[in-house]
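Student: whatever this is, show me its structure:
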Amino acid sequence: MIRLGLTGSIGMGKSTTAAMFRDAGVPVWDADAAVHRLYAPGGAAVGPMRAAFPQAVTDHVDRAALRARIAQDPAALPRIEAIVHPLVAADRAAFAPPGDLAVFDIPLLFENGTEGAFDATLLVTAPPALQRARVLARPHMTPDHFAAMMARQMPDADKRARATHIIETLDLDATRAQVHALIAYHRSLPHA
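Tutor: Below you'll find the predicted structure:
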């Protein structure tokens, strides 16, 4: 099976592109969905997070409370990551769908240095003005929050230099056509 790591900064169209792979019948593992499962009642992160950040946990981990904690104490972020990243990695390792191709939707693929776990990587990208407009159109998003998120992400130019494949998400039809072409390409490889 070919394991394709899908990434892109906030507002670049990663979730939309992942949905296009799903619509084409390609299994997709989603890092954000894994975190939601881990933070939900009974999730594997609830106990360890309660021990470290009791004010942010009831029967589930409250993401808004964690964001507030990080805003007050930036040193909390590495502590949160030390708890959550191994759990997310275990969830990803357990994902073994049938078939010849699987996509792994990982927002911080390059930032976390996990690209080596994949046969190829796909970066979705868009011009900065379009990215900013998409992000600021989201509910509860502010320019300051957007700037803080961007500060934690690798610059798009650096991601472009590291990616195996790049799709610019300017238009839904063109993006979908590129997704289908990429699926066909990977399925045509001798090891597919």
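
Student: switch to C-alpha atoms for all contacts and neighbour counts from now on
Tutor: OK.

Student: check which helix or strand covers Arg3.
Tutor: strand 2-7 (DSSP states H and E).

Student: what are the contacting residues of the helix or strand just after that strand?
Tutor: Under the assignment DSSP H and E, the closest C-terminal helix or strand after strand 2-7 is helix 14-23. Identification of contacts with helix 14-23 by C-alpha atoms under 8 Å, 6 or more residues apart in numbering yields Leu6, Thr7, Gly8, Pro27, Val28, Val103, Asp105, Val124, Thr175, Arg176, Val179, His180.

Student: would you do the same for the sequence below? I want to compare the two.
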Amino acid sequence: MDRGRFLVGLTGGIGSGKSTVADMFAAHGVPIVDTDAVAHALTAPGGAAIPAIREAFGEAVIAEDGALDRAAMRTIVFGDAAARRKLEAILHPMIGHCCELMIEEATGPYTIVVVPLLVESGRWRERVDRLLVVDCPVETQIARVMQRNRFERAQVEAIIATQATREARLAAADDVVDNGGDAESLAPQVDALHRRYLELAGQRA
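Tutor: As a prediction, the model looks like this:
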């Protein structure tokens, strides 16, 4: 790790509100590196990962516009652990390389890296200085994702089952944002953490 660059890893289960919290830190001028956004860019039409995905999985997972057909791929990987590992072997090194470049180019006292599976990922857990978990009850996650993505409950539960448990995330956390209730409670929590991270980054410098 580059000990001169203070990194906060932001994570949480699907539907927990990671993007909302990341946007609030961005409003403070904090650089945000979002691994999901990087993955979407890599699998967009003409994305760098598309040729390898096409070779590994065939045309059935490529949409008409040349992007990854996420629904088709989701069906494959959620039912087949070997297929999921094959996809991860393609994407994870590319995502990691792109994120490292973005971290190096970031300006500011500290940087937030949004990693949905941070607790499950040994690499990112070792890479960040603080692990921030956005937390909410599982039932809240399910309700949010069903409304946002129009998924059936069983689909959301299947996704949650592939992620670390709520208890495991909280056990690994250095810091927690409670996003299980009133949205107005988020800003004071983020403001306090921002001040704390500025202090820690200043001590590093």
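
Student: returning to what we had before: now, the contacts of helix 14-23 of the first structure that are in helices?
Tutor: Residues of those located in helices (DSSP state H): Thr175, Arg176, Val179, His180.

Student: corresponding residue for the third one in the second structure?
Tutor: In the second structure, the residue paired with Val179 of the first structure is Val190, using TM-score structural alignment.

Student: picking that back up, what subset of the ones in helices among the contacts of helix 14-23 of the first structure is buried?
Tutor: Thr175, Arg176, Val179 (16 or more other C-alpha atoms under 10 Å).

Student: mind listing the strands for the first structure?
Tutor: Using DSSP state E, the strands of the first structure run over residues 2-7, 28-30, 101-105, 120-125, 165-168.

Student: tell me who's in contact with the most centrally placed residue in the first structure.
Tutor: In the first structure, the C-alpha nearest the mean C-alpha coordinate belongs to Pro107, at 2.5 Å (C-alpha atoms, centre = their mean). Neighbouring residues of Pro107 of the first structure by C-alpha under 8 Å, 6+ apart: Leu6, Thr7, Gly8, Ser9, Ile10, Ala31.

Student: next: Val145 of the second structure.
Tutor: When contacts are counted by C-alpha under 8 Å, 6+ apart, Val145 of the second structure touches Ile14, Gly15, Phe151, Val156.

Student: which one of the buried ones among the ones in helices among the contacts of helix 14-23 of the first structure sits closest to Ala163 of the first structure?
Tutor: Checking these against Ala163 of the first structure by C-alpha to C-alpha gives Val179 as the nearest, at 15.1 Å.

Student: residue contacts, that closest one?
Tutor: Counting by C-alpha under 8 Å, 6+ apart, Val179 of the first structure makes contact with Thr17, Met20, Phe21.

Student: again, but for Val61 of the first structure
Tutor: For Val61 of the first structure, the contacting residues are Tyr39, Ala40, Pro41, Ala45, Val46, Met49, Arg50, by C-alpha under 8 Å, 6+ apart.

Student: may I see the residues you listed arranged in CSV, with distance to Ala163 of the first structure as well?
Tutor: Shown next, in CSV, are the contacts of Val61 of the first structure (distance: C-alpha to C-alpha, whole Å):
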residue, distance to Ala163 of the first structure
Tyr39, 30
Ala40, 32
Pro41, 36
Ala45, 31
Val46, 34
Met49, 33
Arg50, 37
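
Student: quick check, nearest of these to Ala133 of the first structure?
Tutor: Closest to Ala133 of the first structure out of these is Tyr39 (29.4 Å), distances taken as C-alpha to C-alpha.
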